[in-house]
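Novice: Okay, here's the prediction I keep looking at, along with the sequence it came from:
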Amino acid sequence: MPGFKTVGWACVFALYMPLIVLIVFSFNDNRSVVKWTEFSLRWYAAALENEGTRNAAWMSVKVAAVATFFSTIAATMAALATTRTTAFRGQGLVYGIINQPLMIPEIVTAISTLSLFSLIKQLTGITGVGYLMAAHTAFCIPFAYMPIRARLEDMTLTLEQAGADLYATPWQTFRHITLPLLMPGILAGAMLAFVVSLDDVIITLMVAGPGETTLPIYILGALRRGITPEINAVSTILVGVSVLLVLVLFLVQGKMKK
């Protein structure tokens, strides 16, 4: 189509030029984020030596890992229940309920989650990071659900029916046939859920309690004191982790296809 290439390059420029600027100035020796002097790794060293950064990063990883684990399990079960069954009345409503968090503004989800957890805390007196993990798990389910369901819809029932014909139980069929074929979709869903949880701000800002500062919240607080190359360095590390996850996913999927 005429102009398609121009629009495509314009989108690429708008999406990735800010990242390039951020990465370049994270290696700047000068404290200024607009004036380049010389190449240096001092801000990466400062970020790694910063106890606040390390604690926030560890909290982000813990919350994201727990949310990824449980949301991927729930999403896999939901995908199996909505694709490996005959069509039933209200199936469209089920799809809508599962994907509803994607359509509701995140601030609304954050406020409603905060209200629910505040009520539970008042009734039970129980506090802790579990509330933040539960909020991230619920929010990540539809992100994990989409690639898993897409993978299931692309899989034919031939091998599963063959297993049943050879007297395999439903569990044996799932374990030896369905699950290995579904694993690329599960890995894609888990990766997407992990990244979404890792960089979430709004829900975390509302739900997190004292001592539960994640890395994005820590960066947001640091930005209020002014942008420094140390923030650029931390952000570059986050970008690197995301890219690494994508590369690992592609390598694993490539080996599974072989």
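Specialist: Yep, that arrived.

Novice: C-alpha only now, for contacts and for neighbours.
Specialist: Fine.

Novice: buried sites along stretch 18-35?
Specialist: Using 16 or more other C-alpha atoms under 10 Å as the test for burial, stretch 18-35 gives 22, 23, 24, 25, 26, 27, 28, 29, 30, 31, 33.

Novice: Contacts made by it with the rest, please.
Specialist: 36-44, 227-233, 235-236 (C-alpha atoms under 8 Å, 6 or more residues apart in numbering).

Novice: Need the distance between the two termini of that stretch.
Specialist: 16 Å (C-alpha to C-alpha, to the nearest Å).

Novice: roughly how far is it from the heart of the chain?
Specialist: With C-alpha atoms, centre = their mean, to the nearest Å as the basis, stretch 18-35 stands 26 Å off its chain's centre.

Novice: what's around residue 83, how many residues?
Specialist: 13 (other C-alpha atoms under 10 Å).

Novice: how far away is it from residue 162?
Specialist: Counting by C-alpha to C-alpha - residue 83 and residue 162 are separated by 18 Å.

Novice: Please apply the same query to residue 64.
Specialist: Taken as C-alpha to C-alpha, the span from residue 64 to residue 162 is 38 Å.

Novice: These two: which is more packed in?
Specialist: Neighbour tally, residue 64 and residue 162, criterion other C-alpha under 10 Å: the higher count belongs to residue 64, 25 against 13.

Novice: In this structure that one contacts residue 194, no?
Specialist: Yes: assessed by C-alpha atoms under 8 Å, residue 64 is found in contact with residue 194 at 5.3 Å.

Novice: Can you tell me which of the buried residues of stretch 18-35 is closest to residue 176?
Specialist: When these are compared for distance to residue 176 (C-alpha to C-alpha), residue 23 wins out at 44.2 Å.

Novice: where's the closest one, which helix or strand?
Specialist: Using DSSP states H and E, the element containing residue 23 is helix 4-25.

Novice: now swap in residue 182 and tell me
Specialist: helix 179-198.

Novice: Tell me how far whichever helix or strand comes after that helix lies from the chain's centre.
Specialist: Scanning forward in sequence from helix 179-198 by DSSP H and E, the next helix or strand is helix 202-207. On the basis of C-alpha atoms, centre = their mean, helix 202-207 sits 15 Å off its chain's mean C-alpha point.

Novice: which residues make contact with helix 202-207 from outside it?
Specialist: Taking C-alpha under 8 Å, 6+ apart as the rule, helix 202-207 contacts 106-107, 109-111, 113-114, 117, 131-132, 135-136, 214, 217.

Novice: what about versus this one:
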Amino acid sequence: MTRLGRWVGKHLMITLGLLVLLYMYIPNFIVALMSFNDASQSRNLYQFQGFTWDNWLNPCDPLGMCESLRVSISIGLAATLVSTIIGTLAAFALVRHRFEGRSTMNLVLFLPMATPEIVMGSSLLALFVAAGFGGQLGFWTILIAHIMFCISFVVVTVRSRLGGLDSNLEKAAMDLYADEWQTFWRITFPLVFPGILAAALLAFSLSFDDFIITNFTSGQTVTFPMFVWGAAQRGVPMQVNVIGTLMFLVALGAVIGGEVMSRRRARGRVRAAS
């Protein structure tokens, strides 16, 4: 019993962790499976009718799907770039500096995260209409809305990384005659970069996935989530599962690639130190 108890204690946590991960990824596995589903004869999208490669060979068959995907990716990349830059600068300001109105700024930055999306979307629509953009809703109004709510998530992510940064490393660099610019680019930025990258990935996923706020501010522009919602009225094409599987694989590849690169850099630093 003692040996069995030690074995259970040693492997229980990792077993539970793997089970939780498996449970979380079940929807992704179903989406990947259904991307090979030949459901042309049935409106029951999640009843496997037969195996086919046609969905992968013709991912743009549903008219307008690839165009909506292009719009979502364009908005997501632009929103990610702008919100990551602004959010990172704001996080540095909040962590490294004390200024009047700092607590108020903290509150204002967290409000978009706590506000229901339907409230935010309707408020933004009212703002755009009042500003005279009611007849020009489209790509740019969606982009402005996405940047607005992505900034908060970037600030929170980068700020948590900065909060755990050891300031003694920067002081040591300055003691070795590095100026502030050299210290930032050679010490601070590499240490904060994983947090910035995580914030960028989070911002892109939030922007790409958003439907409610986009629905209020889109006008005639159709993003990928809006296309899926519209197609659901007639029956979602199986090619949607192909796009979902591809996005999942790209995200998984980015995470694994980043982890491999960080481990290689860590091994390189250990070898250099030895």
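Specialist: Arrived safely. All values reported here derive from a predicted model rather than from experimental measurement.

Novice: related to what we said a few turns ago, what would the buried residues of stretch 18-35 of the first structure look like in CSV with distance to residue 172 of the first structure?
Specialist: Converted to CSV, those look like this (distance: C-alpha to C-alpha, whole Å):
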residue, distance to residue 172 of the first structure
22, 50
23, 49
24, 52
25, 54
26, 52
27, 53
28, 57
29, 59
30, 61
31, 60
33, 58
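
Novice: and which of those is nearest residue 122 of the first structure?
Specialist: Of the buried residues of stretch 18-35 of the first structure, the one sitting nearest to residue 122 of the first structure (C-alpha to C-alpha) turns out to be residue 22, at 43.3 Å.

Novice: In the second structure, what residue corresponds to the closest one?
Specialist: Under the alignment (TM-score structural alignment), residue 22 of the first structure maps onto residue 31 of the second structure.

Novice: Could you check how far that match is from residue 249 of the second structure?
Specialist: Where residue 249 of the second structure is concerned, residue 31 of the second structure sits at a distance of 12 Å (C-alpha to C-alpha).

Novice: Also residue 194 of the second structure?
Specialist: 20 Å.

Novice: residues contacting the residue most central in space within the second structure?
Specialist: Relative to the mean C-alpha position of the second structure, the nearest C-alpha, by C-alpha atoms, centre = their mean, is the one of residue 202, at 2.4 Å. Contacts for residue 202 of the second structure (C-alpha under 8 Å, 6+ apart) come out as 153, 154.

Novice: That one matches what in the first structure?
Specialist: Residue 202 of the second structure maps onto residue 192 in the first structure, by TM-score structural alignment.

Novice: Please report the distance of that match from residue 71 of the first structure.
Specialist: 11 Å.

Novice: try residue 138 of the first structure
Specialist: As judged by C-alpha to C-alpha, residue 138 of the first structure and residue 71 of the first structure stand 7 Å apart.

Novice: Who has more neighbours out of those two?
Specialist: residue 71 (27 against 18).

Novice: Wasn't the more buried one part of a strand?
Specialist: No: Residue 71 of the first structure is assigned helix when assessed by DSSP: H, G, I helix; E, B strand; the rest coil, not a strand.

Novice: if I look at the alignment partner in the second structure of it, how far off is residue 71 of the second structure?
Specialist: Using TM-score structural alignment, the equivalent of residue 71 of the first structure in the second structure is residue 83. Relative to residue 71 of the second structure, residue 83 of the second structure is positioned 18 Å away (C-alpha to C-alpha).

Novice: Over to residue 176 of the second structure?
Specialist: 49 Å.

Novice: between these two, who's got more neighbours?
Specialist: Taking other C-alpha under 10 Å, residue 176 of the second structure and residue 71 do not tie; residue 71 has more neighbours (17 against 10).

Novice: Contact partners for residue 196 of the first structure?
Specialist: residue 140 are the contacts of residue 196 of the first structure under C-alpha under 8 Å, 6+ apart.

Novice: residue boundaries of the helices in the stretch 101-250 of the second structure?
Specialist: 102-114, 117-130, 139-163, 167-175, 180-183, 189-209, 212-217, 224-231, 239-273 (DSSP state H, counting those that start in this stretch).

Novice: Okay, and residue 37 of the first structure sits in which element?
Specialist: Using DSSP H and E, no helix or strand contains residue 37 of the first structure.

Novice: ok, it - how many residues close by?
Specialist: 13.

Novice: now the one 10 residues further on
Specialist: By other C-alpha under 10 Å, the residues close to residue 47 of the first structure number 18.

Novice: and what of residue 213 of the second structure?
Specialist: 23.

Novice: circling back: my guess is the match of residue 71 of the first structure contacts residue 145. True?
Specialist: No: look at residue 83 of the second structure against residue 145 with C-alpha under 8 Å: they stay out of range, at 10.8 Å.

Novice: Find residues that contact each of those two.
Specialist: Joint contacts of residue 83 of the second structure and residue 145 (C-alpha under 8 Å, 6+ apart) do not exist.

Novice: Give me the secondary structure label for residue 61 of the second structure.
Specialist: Put simply, residue 61 of the second structure is coil when judged by three-state DSSP.

Novice: Distance of whatever residue of the first structure lines up with residue 115 of the second structure relative to residue 195 of the first structure?
Specialist: The alignment partner of residue 115 of the second structure in the first structure, by TM-score structural alignment, is residue 104. For residue 104 of the first structure, the distance to residue 195 of the first structure equals 19 Å [C-alpha to C-alpha].

Novice: quick one: which of these two has more around it?
Specialist: residue 195 (18 against 10).

Novice: how far away is the aligned residue in the first structure for residue 160 of the second structure from residue 185 of the first structure?
Specialist: Here residue 160 of the second structure is matched to residue 150 in the first structure, going by TM-score structural alignment. From residue 150 of the first structure across to residue 185 of the first structure, the span is 8 Å (C-alpha to C-alpha).
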